[in-house]
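Asker: Need coordinates for the following:
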Amino acid sequence: MHDFDTDGHRARKRFGQNFLSDPNTIRRIIDGIRPQAGERMVEIGPGLGAMTAPLIERLGHLHVVEIDRDLIARLRETYPPTQLTIHEGDALKFDFASLGGEEEKPLRVVGNLPYNISTPILFHLAGFAEHVKDMTFMLQKEVVMRMVAAPGTEEYGRLSVMLQYRFRMGRLFDVPPGAFRPAPKVMSSIVRMAPLPPEELGAQDEALLGRIVTAAFGQRRKTLKNTLREFVGEADFDALGLDPGLRGEKLSVAQFVAIANHCSARR
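Answerer: Below is the predicted model:
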């Protein structure tokens, strides 16, 4: 069985649909987001509108990005354009900068992110951080634990470093499977991401930082001496005061930035 009938709509497996249905959880999430009238907000994947209705109630107007045409038709029947602007399409390809997000009205992003595209969508959204005030998402708990992981832990990896470089991260609370229809097989968590100010970022070449981090975690069992061979040699490790025998998961975000900036300066 690939689909699940809920409230007359079949939840589609290919879109990773699990619809939030528990009123207490919905209330708790909305209270965590704290939407204020007149704010510019976009919801990714509104689904059957569990969060959409209370968000519109507090904001007055909401933008949504939705790929499922049946759900779009439902939303159009339920809300007038004065309350809801629907952007039809794939959130992975959507230009979030097109929604404005000027200094006086920075964009706020929320959503129950489909599990099957959660990592690529987080990397896509990180590219719009300068337009954003904050992002609050519900994700698989396992993914959230990786997002907020500290160095030296099993969950710490490329996702942790690249998101923590760009955002101040916080896990708010967990959401059990029973809060959804159909119930997923996993626990979910709510995470908040607030972009760090540009002066706190520090990497002279962010693309290079990304390549170094990807290499460091490409083969988890290997030491930095091996994984970062194409970027740094023995003399560089000495200059950085780093032990080449360490593995990538032992390095802090700041240490990765120091490696990238050392390589930029050397070039």
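Asker: contacts, neighbours, all on C-alpha from now
Answerer: Noted.
Asker: Kindly confirm my reading that D236 is in a helix.
Answerer: Yes - membership of D236 in a helix is supported by DSSP: H, G, I helix; E, B strand; the rest coil.
Asker: any idea how far D95 is from it?
Answerer: Remark: distance between D236 and D95 (Cα to Cα, to the nearest Å) = 39 Å.
Asker: Show me the longest helix that occurs in the chain.
Answerer: Ranked by residue count, the top helix of the chain under DSSP state H comes out as helix 253-266.
Asker: other SSEs contacting that helix?
Answerer: Judged by 3 or more Cα pairs under 8 Å, 6 or more residues apart in numbering; DSSP states H and E, helix 253-266 is in contact with helix 158-166, helix 206-216, helix 234-240.
Asker: Relative to K133, which of those is closest?
Answerer: Among the helices and strands packed on helix 253-266, the nearest to K133 by Cα to Cα is helix 158-166 (12.4 Å).
Asker: what angle separates that closest one from helix 206-216?
Answerer: 150 degrees (axes from the mean of the first three to the mean of the last three Cα atoms, to 10 degrees).
Asker: helix or strand right after helix 158-166?
Answerer: Once the chain leaves helix 158-166, the next helix or strand it forms, by DSSP states H and E, is strand 167-175.
Asker: in that next one, what's buried?
Answerer: F167, M169, R171, D174, V175 (16 or more other Cα atoms under 10 Å).
Asker: contact partners of stretch 222-233?
Answerer: Outside stretch 222-233, the residues that touch it by Cα atoms under 8 Å, 6 or more residues apart in numbering are I212, A215, A216, F217, G218, Q219, P244, G245, L246, R247, G248, C263.
Asker: tell me the SS of the fifth one?
Answerer: So the one you mean is G218. Here G218 takes the coil state, with states given by three-state DSSP.
Asker: Let's see this one next, to set against the first:
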Amino acid sequence: MSEYQHRARKRFGQNFLHDAGVIHRILRGIHPREGERLVEIGPGQGALTEGLLGSGARLDVVELDLDLIPILRERFGNLPNFSLHQGDALKFDFTRLSDQPHSLRVVGNLPYNISTPLIFHLLDHAGLIRDMHFMLQKEVVERLAAGPGGGDWGRLSIMVQYHCRVEHLFNVGPGAFNPPPKVDSAIVRLVPHEVLPFPARDHRQLERVVRDAFNQRRKTLRNTLKGLLDAQAIEAAGVDGSLRPEQLDLAAFVRLADKLCEQTSTA
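Answerer: Next up, the predicted model:
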């Protein structure tokens, strides 16, 4: 029993995983191996950390909560394949850990309040990352894995699927955590594409188009994109301007973004 005790903190959105069956199932999904380079974000009290280290993989953990640092050091600090970084994962420079393409495997039980910005931060390092396995709020995973035509399809789905293949692995009930959250959770696997299926001329313009399109998702594209593209330009991109944004697939959004690039380069 550790001499250190820690209570989950609301301001960090902490819910600690304790269900052994769920932990084993997550570890089976990740399938870490000796010699791999793993990064765990928000290890908490080390529920997953122990199994990840037991694989023989090299593990870097990033933890913000200063009160958890001594607990993690006491449990794992003497292991040669363990490195601890105290800091905010949203500001962490993952290039410090590797310069090899597709070499990092990222894992985390992510606090719900930072999950979306953290995923976008990691996508900035997508070239370094082989895969990511996250515990997230179930509705966030449903949005990540959504397809066009439904209410879950939006900015998060499109920008993540632009960079990654998304797999909703399984759901996890509140009882697996202490304290139990008020929502269901799910495990998702994100695998960055080695070759983008629909490469945009400029992914920042894609972000702009998608953001503007979904700012007023009930309106037609002709209305919601009028600050960027007129009706003629939308039609020229092979898109029906009378559709709502949720009716378009990723390829159509890339065509719109490329049309915007074309316009700005000739302006």
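Asker: what's the TM-score for these two chains?
Answerer: Overlay of the two chains. TM-score (TM-score structural alignment, normalised by the length of the first structure): 0.94; 260 aligned residues with a Cα RMSD of 1.3 Å.
Asker: contacting residues around the longest helix of the first structure?
Answerer: Residues contacting helix 253-266 of the first structure (Cα under 8 Å, 6+ apart): 161, 164-165, 202-205, 208-209, 212-213, 231-232, 236, 240.
Asker: In JSON lines: the contacts of stretch 222-233 of the first structure, plus neighbour count.
Answerer: Below are these laid out as JSON lines (neighbours: other Cα atoms under 10 Å):
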{"residue": "I212", "neighbour count": "24"}
{"residue": "A215", "neighbour count": "20"}
{"residue": "A216", "neighbour count": "26"}
{"residue": "F217", "neighbour count": "21"}
{"residue": "G218", "neighbour count": "15"}
{"residue": "Q219", "neighbour count": "14"}
{"residue": "P244", "neighbour count": "20"}
{"residue": "G245", "neighbour count": "11"}
{"residue": "L246", "neighbour count": "14"}
{"residue": "R247", "neighbour count": "20"}
{"residue": "G248", "neighbour count": "29"}
{"residue": "C263", "neighbour count": "18"}
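Asker: Save those as a markdown table, and put in distance to R58 of the first structure too.
Answerer: What follows is the contacts of stretch 222-233 of the first structure, written out as a markdown table (distance: Cα to Cα, whole Å):
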| residue | distance to R58 of the first structure |
| --- | --- |
| I212 | 43 |
| A215 | 45 |
| A216 | 44 |
| F217 | 42 |
| G218 | 44 |
| Q219 | 47 |
| P244 | 53 |
| G245 | 53 |
| L246 | 50 |
| R247 | 47 |
| G248 | 44 |
| C263 | 48 |
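Asker: follow-up on the earlier one: highest neighbour count among the contacts of helix 253-266 of the first structure?
Answerer: Using other Cα atoms under 10 Å as the neighbour criterion, V161 leads the contacts of helix 253-266 of the first structure with 28 neighbours.
Asker: Quick one: map that one onto the second structure.
Answerer: For V161 of the first structure, the aligned position in the second structure is occupied by I158, per TM-score structural alignment.
Asker: how much space between the counterpart of A237 of the second structure in the first structure and V253 of the first structure?
Answerer: The alignment partner of A237 of the second structure in the first structure, by TM-score structural alignment, is L240. Distance of L240 of the first structure to V253 of the first structure, computed by Cα to Cα: 14 Å.
Asker: contacting residues around the residue nearest the centre of the second structure?
Answerer: Taking Cα atoms, centre = their mean, the centroid of the second structure lies closest to I119, which sits 3.1 Å from it. By Cα under 8 Å, 6+ apart, the contact list for I119 of the second structure is empty.
Asker: what about it, distance to P43 of the second structure?
Answerer: 17 Å.
Asker: One more: D184 of the second structure?
Answerer: Relative to P43 of the second structure, D184 of the second structure is positioned 20 Å away (Cα to Cα).
Asker: Look at these two and report which has more neighbours.
Answerer: More neighbours surround P43 than the other of D184 of the second structure and P43, with 25 against 16 (other Cα under 10 Å).
Asker: helix/strand/coil for the more buried one?
Answerer: Secondary structure, three-state DSSP: P43 of the second structure is coil.
Asker: Who are the contact partners of it?
Answerer: Contacts for P43 of the second structure (Cα under 8 Å, 6+ apart) come out as T49, V61, V62, E63, G108, N109.
Asker: which one of the contacts of helix 253-266 of the first structure sits closest to M138 of the first structure?
Answerer: Distances from M138 of the first structure to these, taken as Cα to Cα, are shortest for Q164 (17.5 Å).
Asker: Aligned counterpart of R201 of the second structure in the first structure, please.
Answerer: In the first structure, R201 of the second structure lands on Q204 (TM-score structural alignment).
Asker: in what helix or strand does F123 of the first structure lie?
Answerer: Here F123 of the first structure sits within helix 118-126, counting by DSSP H and E.
Asker: with the second structure superposed, average distance for the helix or strand just after that helix?
Answerer: Per DSSP H and E, the first helix or strand lying C-terminal to helix 118-126 of the first structure is strand 132-140. Strand 132-140 of the first structure, aligned to the second structure and superposed, deviates on average by 0.3 Å (mean Cα distance after the TM-score superposition for the first structure).
Asker: which bit of the second structure covers strand 132-140 of the first structure?
Answerer: The aligned range for strand 132-140 of the first structure is 129-137, by TM-score structural alignment.
Asker: What lies in contact with the matching stretch?
Answerer: Stretch 129-137 of the second structure is contacted from outside by 30, 101-112, 115, 183-192, using Cα under 8 Å, 6+ apart.
Asker: Mind giving me the PyMOL select for the residues you listed, buried ones only?
Answerer: This is the PyMOL syntax for the buried subset of the contacts of stretch 129-137 of the second structure, where burial follows 16+ other Cα under 10 Å:
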select buried, resi 30+102+103+104+105+106+107+108+109+110+111+112+115+184+185+186+187+188+189+190+191+192
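Asker: Where strands are concerned, which of the contacts of stretch 129-137 of the second structure count?
Answerer: Per DSSP state E, strands hold the following members of the contacts of stretch 129-137 of the second structure: 104-109, 185-192.
Asker: how about the corresponding residue of the first structure for T116 of the second structure, what does it touch?
Answerer: In the first structure, the residue paired with T116 of the second structure is T119, using TM-score structural alignment. Residues near T119 of the first structure by Cα under 8 Å, 6+ apart: V143, L159.
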